[in-house]
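In: Pasting the sequence and the predicted coordinates here, then a few questions.
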Amino acid sequence: MSCRQNHQYQDLRKQMVKGQIATRGVADENVLAAMRKVPRHEFVPEGLRQAAYDDRPLPIGSGQTISQPYIVALMTEVLRIAPGEKVLEIGTGSGYQAAILAELTDQVYTIEILEDLGHRAEQTLRRLGYSQVEVKIGDGYLGWEEHAPFDAIIVTCAPDHIPKPLVDQLVEGGRMVIPVGRGYGQELYLVEKKEGQIRQRGIIPVLFVPMTGEHTEP
């Protein structure tokens, strides 16, 4: 890629953050800096690179999408990730969200149920230098017990209920951001574990691809 193209993409990232994200209330400077830095165009099919910084999700193959930039930023901000915290992502997809997380902490674990998609995301992350991200092919509903507990969990696919294994794998004081529901009835929730109790708060209506796997039915 030429220096001119790199500068063009940098400008597009700055415009994306200013016009799509900051103006909608995302104010955490660490999150905004990560969104300005991570090359979103590297995580979409080559034919869609010119649309990589548009205000919309994009298809990445296998019936999956890369989320709208604003939603990525919002979910990341809601998690309030501190340096050194251990974070689990459910639904690796393109790997873009994992890269954003890796700009905020050096302990990022991500699970993708679709093998081809997961391997492709891992290759992209390695190529871009995000070696601290560990990728697993598996059923995200079950979490990643051998690396639990986690300070924060982010779920980028929608189950129809909050998976108990994920709640169990949160530390005391841990946070999880997760879309829940079916079709156009989905809501994004912040789930917090405090004093052994689970508290959840609705944030905004959303539309994510459904969570799949053997364990997704209640």
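Out: Now that the structure is in, tell me what you want to look at. Quantities reported herein were computed from a predicted structural model and do not represent experimental measurements.
In: CA atoms for contacts and neighbours, from now on please.
Out: Fine.
In: for residue 151, helix, strand, or coil?
Out: strand (DSSP: H, G, I helix; E, B strand; the rest coil).
In: Please verify my assumption that it contacts residue 83.
Out: No - at 11.0 Å, residue 151 does not count as touching residue 83 under the criterion of C-alpha atoms under 8 Å.
In: who has more neighbours, the two?
Out: Taking other C-alpha atoms under 10 Å, residue 151 and residue 83 do not tie; residue 151 has more neighbours (21 against 11).
In: Residue 32 sits in which helix or strand?
Out: With elements delineated by DSSP states H and E, residue 32 resides in helix 29-37, which encompasses its position.
In: Tell me where the protein has strands.
Out: Under the criterion DSSP state E, strands of the chain are mapped to 58-61, 64-66, 86-90, 107-112, 133-137, 150-155, 170-180, 187-194, 197-205.
In: relative to strand 107-112, how tilted is the fifth one?
Out: Angle of strand 133-137 versus strand 107-112, following axes from the mean of the first three to the mean of the last three C-alpha atoms, to 10 degrees, is 20 degrees.
In: Return the set of buried residues in strand 133-137.
Out: When neighbours are counted by 16 or more other C-alpha atoms under 10 Å, the buried residues of strand 133-137 are found to be 133, 135, 136, 137.
In: Let me know whether residue 101 touches residue 108 as I believe.
Out: Yes - Residue 101 is within contact range of residue 108, at 6.9 Å (criterion: C-alpha under 8 Å).
In: quick one: common contacting residues for the two?
Out: Any residue near both residue 101 and residue 108 by C-alpha atoms under 8 Å, 6 or more residues apart in numbering counts here, and that gives residue 87.
In: neighbour count winner among these two?
Out: The residue with the greater number of neighbours, taking residue 101 and residue 108 and applying other C-alpha under 10 Å, is residue 108; the counts read 26 against 23.
In: Comparison target, given below:
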Amino acid sequence: MKTGMVEKEGFAALVLRLRAEGISDLDLLTAVEQTPRSQFVPAPLAEEAYSSRTIPIDCGAFMEGADLAVRLLHRLQVKPGHRVLEIGTGSGFTAAVMGRIAERVTTVERYRTLVTAANARMDALGLRNVIIRQADGSNGQPGEGTFDRILVTAAFTTLPRFYADQLTHGGSMIAPLIIDDETCLMTRLTKTGSRFEREDLFPAPYLPMVPHIAVAL
């Protein structure tokens, strides 16, 4: 099947599944449609690009299934004018989608191989407002100012309070929290003054944060 056809049919099927979940945010779905997902998955898995399954990528990393990726972005509520920080670039798909909505996206990845590949994809899509950095993201991005939204795709065992300084007032972040050996929950933290309001969203399959690995890779 030709790539264009895979994209069209895959996206249409994804939209139907998302609508069944109550997700019909037009700005978000348009941004997803404009970001051909088959360009972000390994070529042999192109036909799986829009499936809900987790897809392995280089460096032992993986990208979320299409449904989970869009569900997270729907909960994150990125708006025009926002500055966004993402910890864990992976393939670059979520950063690219956010880049079509937000003013600027800074995304951090520890593996140089993934950074290089994601940079090439942003160039191919003409997304100049997505900045990819190779770094250890376990402390966020100190010195970058504040962000309206933060998306973290590596799990913590306790709520990452150090991000508080990097969120604007009224800003929010979504991060996976390891509850016990078998449970990882996506949580949304909204900053009001110096307080965080925590909301548990749904279970998710995320790997623990491993600090300082960027130095070696």
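Out: Yep, it's here. Predicted model only: the values in this text are computed from it and were never measured.
In: overall similarity of the pair, as a TM-score.
Out: Remark: TM-score between the superposed chains equals 0.91 [TM-score structural alignment, normalised by the length of the second structure]; 212 aligned residues with a C-alpha RMSD of 1.8 Å.
In: most distant residue from the middle of the second structure?
Out: When each C-alpha in the second structure is compared with the mean C-alpha position (C-alpha atoms, centre = their mean), residue 1 comes out farthest, at 28.2 Å.
In: residue in the first structure matching residue 155 of the second structure?
Out: For residue 155 of the second structure, the aligned position in the first structure is residue 158, judged by TM-score structural alignment.
In: Chain neighbours aside, what residue packs nearest to its match?
Out: If the residues on either side of it in the chain are set aside, residue 158 of the first structure comes closest to residue 210, at 4.5 Å by C-alpha to C-alpha, 6 or more residues apart in numbering.
In: quick one: contacts for the counterpart of residue 141 of the first structure in the second structure?
Out: Matched across to the second structure, residue 141 of the first structure falls on residue 138, judged by TM-score structural alignment. Contacts of residue 138 of the second structure were listed using C-alpha under 8 Å, 6+ apart, and they are 87, 209, 210, 211.
In: Just want the most central residue of the second structure.
Out: For the second structure, the residue nearest the mean C-alpha position is residue 94 (4.2 Å; C-alpha atoms, centre = their mean).
In: quick one: what's aligned to that residue in the first structure?
Out: Mapped onto the first structure by TM-score structural alignment, residue 94 of the second structure lines up with residue 97.
In: ditto for residue 106 of the second structure
Out: Using TM-score structural alignment, residue 106 of the second structure lines up with residue 109 in the first structure.
In: Go ahead and confirm its match touches residue 135.
Out: Yes - under the criterion of C-alpha under 8 Å, residue 109 of the first structure is in contact with residue 135, at a separation of 6.1 Å.
In: Show me what the longest helix seen in the second structure is packed against.
Out: The helix spanning the most residues in the second structure, taking DSSP state H as the definition, is helix 3-20. Counting contacts by 3 or more C-alpha pairs under 8 Å, 6 or more residues apart in numbering; DSSP states H and E, the secondary-structure elements packed against helix 3-20 of the second structure are helix 66-76.
In: same thing but at 10 Å, please
Out: helix 26-33, helix 66-76 (3 or more C-alpha pairs under 10 Å, 6 or more residues apart in numbering; DSSP states H and E).
In: Quick one: closest of the ones you listed to residue 49 of the second structure.
Out: With C-alpha to C-alpha, the closest approach to residue 49 of the second structure among those belongs to helix 66-76: 7.1 Å.
In: Please work out which residues of the first structure line up with the closest one.
Out: Residues 69-79 of the first structure are where helix 66-76 of the second structure aligns, taking TM-score structural alignment as the criterion.
In: got it, and stretch 39-47 of the second structure?
Out: Using TM-score structural alignment, stretch 39-47 of the second structure pairs with 42-50 in the first structure.
In: neighbours of residue 4 of the second structure, just the number please.
Out: Counted with other C-alpha under 10 Å, residues neighbouring residue 4 of the second structure total 11.
In: cool, and residue 146 of the second structure?
Out: The burial metric for residue 146 of the second structure, expressed as a neighbour count using other C-alpha under 10 Å, is 20.
In: Likewise for the one 3 residues further on?
Out: Close neighbours of residue 149 of the second structure, defined as other C-alpha under 10 Å, add up to 26.
In: try residue 117 of the second structure
Out: Residue neighbour count, defined by other C-alpha under 10 Å, stands at 15 for residue 117 of the second structure.
In: again, but for the one 5 residues further on
Out: Residue 122 of the second structure is flanked by 21 other residues according to other C-alpha under 10 Å.
In: try the one 3 residues further on
Out: Residues contacting residue 125 of the second structure under the criterion other C-alpha under 10 Å number 14.
In: Look up the closest residue to it, ignoring the ones flanking it.
Out: Spatial nearest neighbour of residue 125 of the second structure, chain neighbours left out: residue 35 (7.8 Å); criterion: C-alpha to C-alpha, 6+ apart.
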